[in-house]
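J.: The amino acid sequence is not available; the structure is as follows:
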């Protein structure tokens, strides 16, 4: 089972030049993703009449996040693996594709990138990036299930297109596949809980607006979904006779 592949790493790894470059790549990828994704929602709200074009706003959010994530994953792929998501990093860790030491470095960079992006949006627009929230009638358990299932689909896609040693030419389309599953999931869950699938994406707006209501859902759900996807794909579909991926290959 993949749980036996977990590697802790060493504290010295966090100061290794390669690890620092990878973390910096995660920071910039996250900044690009959040600035474009969240910023497009703010721009649409400014242009649209209040509440009169909710369906159009959902489509705009799905497209902007899909495009932005495609770019963010692509520009970071050769340096950090283009995780752009603490949940993806957690899934990679459970599969033995990255050490805990490097994972912590990635998480810090991802959270900082999201926060900086939201601060830049606040200063550029004069508005606060709204924190993720539930729609009327949506409970914590409803939102938790949404986040688990949507993040499962995301991390399963990451494993199938970017992690699996048998991926072959499919790896070329990994960034667009990852972007598309996020866009599709936003069309499903966006109207209910905002469809985060990414603790860092939720963290930046929460810090800037200082709104933490139900924030735990946007951590617990994605982490559970990522863990299930990683363990399922790694144990069922990755051939144990093949060489495991090095941390820098993801």
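T.: Noted; the coordinates are in hand. Since we're looking at a predicted model, the values are computed, not measured.

J.: use CA for all of it now, contacts and neighbours both
T.: Fine.

J.: Can you name every helix or strand that the longest helix along the chain contacts?
T.: With secondary structure taken from DSSP state H, the chain has its longest helix at helix 17-47. Contacts defined by 3 or more Cα pairs under 8 Å, 6 or more residues apart in numbering; DSSP states H and E place helix 17-47 against helix 54-77, helix 100-125.

J.: And the one residue sitting closest to the centre of the chain, how far from residue 48?
T.: Nearest to the geometric centre of the chain sits residue 85, at 2.9 Å (Cα atoms, centre = their mean). Shown here: residue 85 relative to residue 48, a distance of 30 Å by Cα to Cα, to the nearest Å.

J.: ok so, going back, count of residues packed around the residue nearest to the residue nearest to the centre of the chain when sequence neighbours are not counted?
T.: Spatial nearest neighbour of residue 85, excluding adjacent residues (Cα to Cα, 6 or more residues apart in numbering): residue 198 at 5.5 Å. Close neighbours of residue 198, defined as other Cα atoms under 10 Å, add up to 23.

J.: Does residue 198 touch residue 218 like I think?
T.: Yes. Checked against Cα atoms under 8 Å, the pair residue 198 and residue 218 is within contact range at 7.1 Å.

J.: Overlap of the contact sets of these two?
T.: Common contact partners of residue 198 and residue 218 (Cα atoms under 8 Å, 6 or more residues apart in numbering): none.

J.: Can you tell me which of the helices and strands packed on helix 17-47 is nearest to residue 164?
T.: Closest to residue 164 of the helices and strands packed on helix 17-47, according to Cα to Cα: helix 54-77, at 14.9 Å.

J.: Let me see the contact set for the residue nearest to residue 11 when sequence neighbours are not counted.
T.: The shortest distance from residue 11 to any non-neighbouring residue, by Cα to Cα, 6+ apart, is to residue 101 (6.4 Å). Counting by Cα under 8 Å, 6+ apart, residue 101 makes contact with 8-11, 13-14.

J.: Next up, a structure to set beside the first:
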């Protein structure tokens, strides 16, 4: 029985539609990381003291908001527009996608982030790839808490933006997702860099060779994403139970795609 179920999951994970979704995640994640990390590099080039400049923080937040809105929009109808392993994890925890599909999404996202950071490194003639880092006065635990909270906000917005019970959002859904990311970068940038995206932190760390506090940018976002999904699906919109009323049984199916 177990082998039969595993075989069925594998077959579903290599269909043409599934392969297109992995490619869509790769392209969207690549474009987002290129813009996100590239905006940090541009800020440092234009402003040597970018790490303490409010103008640089605003520029990076705006770039992240615009880039994520666009990349979610272009892949939403193909892969769901996750562009983030934390979003994928939250979807898997709540049963929106299978664990195997989530693993393939993670591979696509990790490869995309690594290639985007590598391309930036090569194209800029070896310019330093900026890493996310926690403030000197903070602990790793504090950094993980901050990342967990801001990722909760992101994933909760993703759930709301893709919920058909809230009506048709069209382009407004991706815009809302981008806006919450921009706001979170403004709020948490000086403390943790406002990552919310493990592969964004991983790709820059891998290419730069600096993995300091890398666990903060995985543990925090994954916990925040899981809590957001569970709260949205089980508290705000709990599953509908069969009704014996005259109206019959009502089924509510929620999907991000």
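T.: Received the coordinates, thanks. Computed from a prediction, not measured in an experiment: that's the story for all the values here.

J.: Quick one: end-to-end distance for stretch 234-250 of structure 1.
T.: By Cα to Cα, one end of stretch 234-250 of structure 1 lies 14 Å from the other end.

J.: residues of it that come out buried?
T.: By neighbour count on 16 or more other Cα atoms under 10 Å, the buried set for stretch 234-250 of structure 1 is 234, 238, 244, 247, 250.

J.: Reformat these into TSV and put distance to residue 122 of structure 1 and secondary structure next to each item.
T.: As requested, those are exported to TSV (distance: Cα to Cα, whole Å; DSSP: H, G, I helix; E, B strand; the rest coil):
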residue	distance to residue 122 of structure 1	secondary structure
234	41	helix
238	44	coil
244	43	coil
247	35	helix
250	33	coil
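
J.: Need the max-distance pair from those.
T.: Greatest spatial distance among the buried residues of stretch 234-250 of structure 1 (Cα to Cα): 238 and 247, at 16.2 Å.

J.: isn't residue 163 of structure 2 right next to residue 254, touching?
T.: Yes. Judged on Cα under 8 Å, residue 163 of structure 2 makes contact with residue 254 at a distance of 6.1 Å.

J.: picking up where we left off before, list which of the contacts of residue 101 of structure 1 are still in contact in structure 2.
T.: Retained contacts for those in structure 2, judged by both residues aligned by TM-score structural alignment, their matches' Cα atoms under 8 Å, are 10-11, 14.

J.: hmm, back to that, where's the residue nearest to residue 11 of structure 1 relative to residue 10 of structure 1, distance?
T.: Relative to residue 10 of structure 1, and taking Cα to Cα, residue 101 of structure 1 is found at 6 Å.

J.: Equivalent analysis for residue 27 of structure 1, please.
T.: 22 Å.

J.: same deal with residue 225 of structure 1?
T.: According to Cα to Cα, residue 225 of structure 1 stands 27 Å off from residue 10 of structure 1.

J.: who's more crowded, the two?
T.: Using other Cα under 10 Å as the criterion, residue 225 of structure 1 and residue 10 rank with residue 225 on top: 27 against 12.

J.: For that one, which three-state class applies?
T.: Under the three-state scheme (DSSP: H, G, I helix; E, B strand; the rest coil), residue 225 of structure 1 adopts helix.

J.: In this structure it contacts residue 152, no?
T.: Yes. Between residue 225 of structure 1 and residue 152 a contact is recorded at 4.3 Å, counting by Cα under 8 Å.

J.: Please tell me how far the residue nearest to residue 11 of structure 1 sits from residue 120 of structure 1.
T.: For residue 101 of structure 1 relative to residue 120 of structure 1 (Cα to Cα), the value is 29 Å.

J.: Could you do residue 85 of structure 1 as well?
T.: For residue 85 of structure 1, the distance to residue 120 of structure 1 - Cα to Cα - is 20 Å.

J.: Next up, the contacts around the residue nearest to the centre of structure 1.
T.: Contact partners of residue 85 of structure 1, counting by Cα under 8 Å, 6+ apart, are 30, 107, 110, 198-201.

J.: corresponding residue for it in structure 2?
T.: Aligned by TM-score structural alignment, residue 85 of structure 1 pairs with residue 84 of structure 2.

J.: and the angle for the helix or strand containing residue 149 of structure 2 with helix 54-75?
T.: Assigning secondary structure by DSSP states H and E places residue 149 of structure 2 in helix 140-161. Calculated by axes from the mean of the first three to the mean of the last three Cα atoms, to 10 degrees, helix 140-161 of structure 2 forms an angle of 40 degrees with helix 54-75.
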